[in-house]
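>>> Pasting the sequence and the predicted coordinates here, then a few questions.
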Amino acid sequence: MSILASQTHHADNGPADATNWWRQAAVYQIYPRSFADSNGDGIGDLKGITAKVPYLKDLGIDAVWLSPFYPSALADGGYDVDDYRDVDPKIGSLADFDAMAAALQAAGIKVIVDIVPNHSSNRHAWFLEALAAPKGSPARQRYHFRDGRGEHGELPPSDWTAAFGGPAWSRVDDGQWYLHTFTPEQPDWNWDNPEVRADFLTTLRFWADRGVDGFRVDVANLLVKDLPAELPSKQELDAMDRASGTHPLMDRDEVHEIYAEWRKVFNEYDPPRFAVAEAWVETAERRAKYASPEGLGQAFSFDLLLADFNAAQFRTIITDNLDQARLTGSTTTWVFSNHDVTRHATRYGLEPLNGRPGKPGVDWVKAGGPREALDVEGGLRRAKAATLLMLALPGSAYLYQGEELGMHEVADIPAGRRQDPSFFRGAEYDGLGRDGCRVPLPWEPSGPSFGFGTNGAHLPQPDWFAEYAASSQEASDTSTLNFYRQALALRHELQGAETLEWSGSGDEQVLHFVRPGGWHVVANFGTAAVELPDGKVLISSGGFQGGKLPGESTAWLRA
């Protein structure tokens, strides 16, 4: 394989320092209720996370992102927040949070918390106040309340549908309706209201004052809404341009005025607090606005998550995202799995996404996830190759709990045990909802919950979890867990300036690039073995023999 430089991507920033630690960080997402249960009630908790700090330190991550742990009725997995400045008693207390954060930070791990600014829960004190207040009251103006249509207001203000299915409006006792983009238990805030804006600044300071290092901002593109007296129909809404900053419900330009206010708060601290936007927007240019240094500073890219295991797709996505990061001065993010999508080891074990309708895994999940229909070994092999490639890229790498164990999606969850509102309300998130990627982790190969706790788990764990137990993998040099540990340790050792130089391979199934210091990365997306360039192989997802890299594998080399 020849090494012919064809294109270079770079940013001006050097290695991370105390302020810029996030630029090339490896961030591990924890879904708290499914990570570790310290008291045997079947629900993961903050003390469970604290007990696993040695495991997280050994993994080699730079930061932990905690999905919501706030008081909640769990209408949407904790994203229906009752109180933004407290901890759900079922998973701990503020004292438990402080102890957990101190333990993580003592281990050199930053703490990122999830902020949910588009909506509260219907149990939030301000929403309860709104329900008790009359029409047109200041309490109701914190949300989006409207009179209905029809002779007696019996019809909702519009025919819009919610993200999880069903109408986007719910009626209250006095006949008015309120808007909820998601479930009825998640009323949307009115961000034109100065009280709402001020209260969220208080929340940001509350957690920053407790030492939190950063924030992940849920559906950051949905906050600002333009709701005229005559609302458009769903058909009219669907036909509107989503890339101009003028859509009534999403990605409006005015949302960046909010994040400019947040940035001022972040910059009150030394070092400044970090934030990353979850913003599903139409174009890279629109996404870049959220990554502005005057705003949140970074925004998730889900492009690789939506791609097939395909060399051409990966190269285009990597090139485009690095170009965008260079223009904004931010760094891009790389992610394959999270709490909202089918695990990537499973996606890569099914038919490709692109070139066919629907999403990968939908039919498989609907059928109950038959193991015989899944290429279990091939899916994991491709997932490890993709992950090793991703960990070598400039930018932040976001990992989801359990992927370091090589876990697959759990599809055969009985209807009576499911929790995701998208299942109950008819929305098809990866077939039957998102519960399959939220099943509690297996820490031991046996026991009532495979070591998650002492008395079962809130979502059922399949028997095959025994094969993925963390304790068993720790003892095996060839395990997926130790592969992740080795890769993350090398990543820290090798990282330098945010540069990437593509090298020609002469094979359309192979991607080859070079990072500073002679760090070569070769990813073979084909099935036949390929020649490796000269150099010392540091790690390979699929081994190597006779100077060749097997199919569906990635290797790092030092020239």
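Looks like it arrived, so ask away. This is a predicted model, so every value here is computed, not measured.
>>> only C-alpha atoms for contact and neighbour calcs from this point on.
OK.
>>> now for the longest helix seen in the chain, which elements pack on it?
Longest helix in the chain, counting residues (DSSP state H): helix 311-328. Using 3 or more C-alpha pairs under 8 Å, 6 or more residues apart in numbering; DSSP states H and E, the elements in contact with helix 311-328 are strand 4-10, helix 284-290, strand 510-515.
>>> Can you point out the buried residues in it?
311, 314-315, 317-318, 321-326, 328 (16 or more other C-alpha atoms under 10 Å).
>>> Which one of the helices and strands packed on helix 311-328 lies nearest to residue 95?
Closest of the helices and strands packed on helix 311-328 to residue 95 is helix 284-290, at 32.8 Å (criterion: C-alpha to C-alpha).
>>> chain center to that closest one: distance?
17 Å (C-alpha atoms, centre = their mean, to the nearest Å).
>>> which one of the buried residues of helix 311-328 sits closest to residue 189?
Among the buried residues of helix 311-328, and counting by C-alpha to C-alpha, the member closest to residue 189 is residue 328, at 29.2 Å.
>>> Quick one: residues contacting that closest one.
Going by C-alpha atoms under 8 Å, 6 or more residues apart in numbering, residue 328 touches 288, 291-293.
>>> how does it look with 7 Å?
Residue 328 makes contact with 288, 291-292 under the criterion C-alpha atoms under 7 Å, 6 or more residues apart in numbering.
>>> Only the buried subset of those, as a ChimeraX command please.
Entered in ChimeraX, the line below selects the buried ones among these, by 16+ other C-alpha under 10 Å:
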select :288,291,292
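>>> tell me which of the contacts of residue 328 is nearest to residue 49?
Ranked by distance to residue 49 (C-alpha to C-alpha), these are led by residue 291 at 29.5 Å.
>>> From what I see, that closest one and residue 332 are in contact.
No: if you go by C-alpha atoms under 7 Å, residue 291 and residue 332 don't touch, sitting 8.8 Å apart.
>>> in the protein, which residue is closest to the centre?
The centre of the chain sits closest to residue 338, judged by C-alpha atoms, centre = their mean, with a distance of 4.4 Å.
>>> Identify the residue nearest residue 61 in space, chain neighbours excluded?
residue 26 (5.2 Å; C-alpha to C-alpha, 6 or more residues apart in numbering).
>>> Distance check, that neighbour against residue 111.
12 Å (C-alpha to C-alpha, to the nearest Å).
>>> just to revisit the earlier point, now the residue nearest to the centre of the chain: which helix or strand?
Using DSSP states H and E, residue 338 maps to neither a helix nor a strand.
>>> list the contacts for the closest residue in space to it that isn't next to it in sequence?
Distances taken as C-alpha to C-alpha, 6+ apart place residue 400 nearest to residue 338, at 5.2 Å, with adjacent residues excluded. Applying C-alpha under 7 Å, 6+ apart to residue 400 gives the contacts 28-30, 337-338.
>>> Structure two is appended below for comparative analysis:
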Amino acid sequence: MAHTAPESTVRPDPNWWRHAVVYQIYPRSFADSNGDGVGDIGGIRAHLDHLAELGVDAIWINPWYPSPMKDAGYDVSDYRDIEPIFGTMAEAEALIAEAHARGIRVIIDIVPNHTSDQHRWFKDAVAAGPGSPERERFIVRDGRGEDGAEPPNDWMSVFGGPAWTRLTDADGRGEQWYLRLFAPEQPDVNWSHPDIHAEFEETLRFWFDRGVDGFRIDVAHGLVKDPSLPDLDGLGFPLPDDTPDGVDHPHWDRPDVHEIFRAWRRVADSYEGARAFCGEIWVGRDARLAAYLRPDELHTAFNFNFLMAPWLPGPMRTVIDRTLDAHASVGAPPTWVLGNHDVCRPVSRYARPQDLLKPEDRFLSDFLPFPADFEVGLRRARAAALLSLALPGGAYIYQGEELGLPEAEAIPREALQDPWAFGTNFENLGRDGCRVPLPWTASGDTFGFGPIGGEQPWLPQPEFFGRLSAAAQEGDPSSTLSFYRAALKARAGNPALGDGGMTWVDAGPEVLAFTRDPGFGCWVNFGPEPVALPAGAEPILSSGAPIDGGLLPSDTAVWLRLA
């Protein structure tokens, strides 16, 4: 039986997720409407026209649920309400309606791997004691060693240190341990328990009933754990493509995770209109990523291999080819992404010497040792954006990319808030640099992020943000904001772009070039010297200065109308 939801003015399109350009909103840092220094739903509503003029098809909003904010909202204490810092349920419902009125779909985050330690279920589990039914909803075990004083196994937290935290009884004596692959305040739930399945399926329905168009699934590859909890014994992750059959990681990318998403797909498909999922799936094996995108599972997944590829033609083409092949094997569209709230911004990544980087580099700490040329970084980031928007499938834009923002690389240590920084004793400076609040105006004490006279933003903004603000770029045809608007307008109006196929063209070792039917070409020059474009081709849009004399400059992409 199909469910209905509040009436939407979004244009009906059962395949919107196959070609959509989605804009990611990190609500703490988008816009502050009430002057408390933290972005909120009111701020998003106030800037919906910015997003409509930009030309995006959908927005994805990071967690807006009640949370103690030990990990910026990814420690959820209630999945069916709104965090008061961000606003109210009425405001959230108004935002959905107002976005739909502008033709913009709304995707929200869901965090199914772990809850907050303040979630009612975890508080019940702690209070109930060892052996209780309440503890079975989480992964709680006796410790090893004398008096159980050692963690149950050698698993490590993503944020650094052991992945286990020991509970204490009423007298302060140590007792059992609970698994938390992230922060101590984020206990992993036990997906072998039927209550967990029922709780999250009901949460999906709760928000679908309020009109949301889809979910981005946090840590989608991590929900199921090997119940025997074996030691890792040095086993790393992600596992490479040549890993022998039958070798699986004990807590990442477990085969049983797929049945969870088959059940979720049945929930989504029970609603009228196309409701879609996008998985945050970090896996090394292309075939394993594709397995999540089979027709009865998730619709899309973030393409992190593309995000992490250096600005070099060989590695970039390899990633594109492998992505297209893997997705074609299951009939799914690729989803191209250059940045998000977890990785160093593309302007700063591309500003470094690309041949010196390691394949796994994605945090600010990975790039700081290398000299940076931010003019080069911006030029490459704009070219990469034009490339990603021309490839088959959909694309994501992280807030601020349309302004060409670099990473905030000089946040004082005392201002950092990311648990990744604290968990690694600042060896990894964390993700705060890409989360700094946006600049909307060229002047003012918060560059328009908050109202005049309000509190300072929750993270400090660099002084140079003013000249990169939306207001400073407005009306400048050469600005990054104008470039993004032009790119999305041209993409929406070109029948060759979005879902479909492509054909590579041999244009030399420093160039990636391809065509798409009907009559479209994309040329990207990675080399140091200008290269000739095909005779008779008419430029549609360049990532840099207008094309002169049929030559494509270094670190520049161009869309072409082919003869």
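Now that the structure is in, tell me what you want to look at. For clarity, every value in this text was computed on a predicted model and none was experimentally measured.
>>> Of residue 26 and residue 111 of structure 1, which one has the most company?
residue 26 (25 against 22; other C-alpha atoms under 10 Å).
>>> Quick one: map the more buried one onto structure 2.
Using TM-score structural alignment, the equivalent of residue 26 of structure 1 in structure 2 is residue 21.
>>> Hmm, its match is touching residue 57, no?
Yes: counting by C-alpha under 7 Å, residue 21 of structure 2 touches residue 57, with 5.3 Å between them.
>>> what touches both of those two?
With C-alpha under 7 Å, 6+ apart as the test, residue 21 of structure 2 and residue 57 reach no residue in common.
>>> how about a markdown table for the contacts of residue 328 of structure 1, with distance to residue 391 of structure 1 added?
Below are those laid out as a markdown table (distance: C-alpha to C-alpha, whole Å):
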| residue | distance to residue 391 of structure 1 |
| --- | --- |
| 288 | 22 |
| 291 | 21 |
| 292 | 24 |
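>>> most surrounded residue in the contacts of residue 400 of structure 1?
residue 28 (27 neighbours).
>>> That one and residue 67 touch, don't they?
No: Residue 28 of structure 1 lies out of contact with residue 67 (C-alpha under 7 Å); the separation is 10.7 Å.
>>> thinking again about what came up before, find residues that contact each of residue 26 and residue 111 of structure 1.
residue 63.
>>> residues near residue 442 of structure 2, how many?
19.
>>> is it true that it touches residue 472?
Yes: taking C-alpha under 7 Å as the definition, residue 442 of structure 2 is a contact partner of residue 472 at 5.5 Å.
>>> Give the equivalent position in structure 2 for the residue nearest to the centre of structure 1.
Match for residue 338 of structure 1 (TM-score structural alignment): residue 340.
>>> rewinding a little: what does the longest helix of structure 1 correspond to over in structure 2?
The aligned range for helix 311-328 of structure 1 in structure 2 is 313-330, by TM-score structural alignment.
>>> ok, now stretch 153-168 of structure 1?
Going by TM-score structural alignment: stretch 153-168 of structure 1 matches residues 148-163.
>>> What lies in contact with the matching stretch?
Contact with stretch 148-163 of structure 2 is made by 141-144, 164, 177, 179-183, 229-232, 419-420, 423-424, as judged by C-alpha under 7 Å, 6+ apart.
>>> Give me the buried subset of those residues.
Using 16+ other C-alpha under 10 Å, the buried ones in the contacts of stretch 148-163 of structure 2 are 141-143, 164, 177, 179-183, 419-420, 423.
>>> Distance to residue 267 of structure 2 and secondary structure for those residues - can I get that in CSV?
Shown next, in CSV, are these (distance: C-alpha to C-alpha, whole Å; DSSP: H, G, I helix; E, B strand; the rest coil):
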residue, distance to residue 267 of structure 2, secondary structure
141, 33, strand
142, 36, coil
143, 38, coil
164, 33, strand
177, 34, strand
179, 29, strand
180, 28, coil
181, 28, coil
182, 28, coil
183, 30, coil
419, 34, helix
420, 34, helix
423, 37, helix
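>>> Sort out which one of those residues lies nearest residue 211 of structure 2 for me.
Using C-alpha to C-alpha, those come closest to residue 211 of structure 2 at residue 182, 30.8 Å.
>>> In structure 1, what residue corresponds to that closest one?
Under TM-score structural alignment, residue 182 of structure 2 pairs with residue 182 in structure 1.
>>> what residues are up against the residue of structure 1 positioned farthest from its centre?
Residue farthest from the centre of structure 1, counting by C-alpha atoms, centre = their mean, is residue 151 at 44.6 Å. Under the criterion of C-alpha under 7 Å, 6+ apart, residue 151 of structure 1 has no contact partners.
>>> Please apply the same query to residue 406 of structure 1.
345, 380, 480.
>>> By neighbours, which of these wins?
When neighbours are taken as other C-alpha under 10 Å, the top entry among the contacts of residue 406 of structure 1 is residue 345 (26 neighbours).
>>> Quick check, residue 43 of structure 1 in contact with residue 459.
No: in this structure residue 43 of structure 1 lies outside contact range of residue 459 using C-alpha under 7 Å: 9.1 Å.
>>> once aligned to structure 2, how far is the longest helix of structure 1 on average?
Helix 311-328 of structure 1 differs from its equivalent in structure 2 by a mean of 1.4 Å after superposition (mean C-alpha distance after the TM-score superposition for structure 1).
>>> just to revisit the earlier point, mind putting the helices and strands packed on helix 311-328 of structure 1 into TSV with distance to residue 454 of structure 1?
Shown next, in TSV, are those (distance: least, C-alpha to C-alpha, whole Å):
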stretch	distance to residue 454 of structure 1
strand 4-10	50
helix 284-290	43
strand 510-515	46
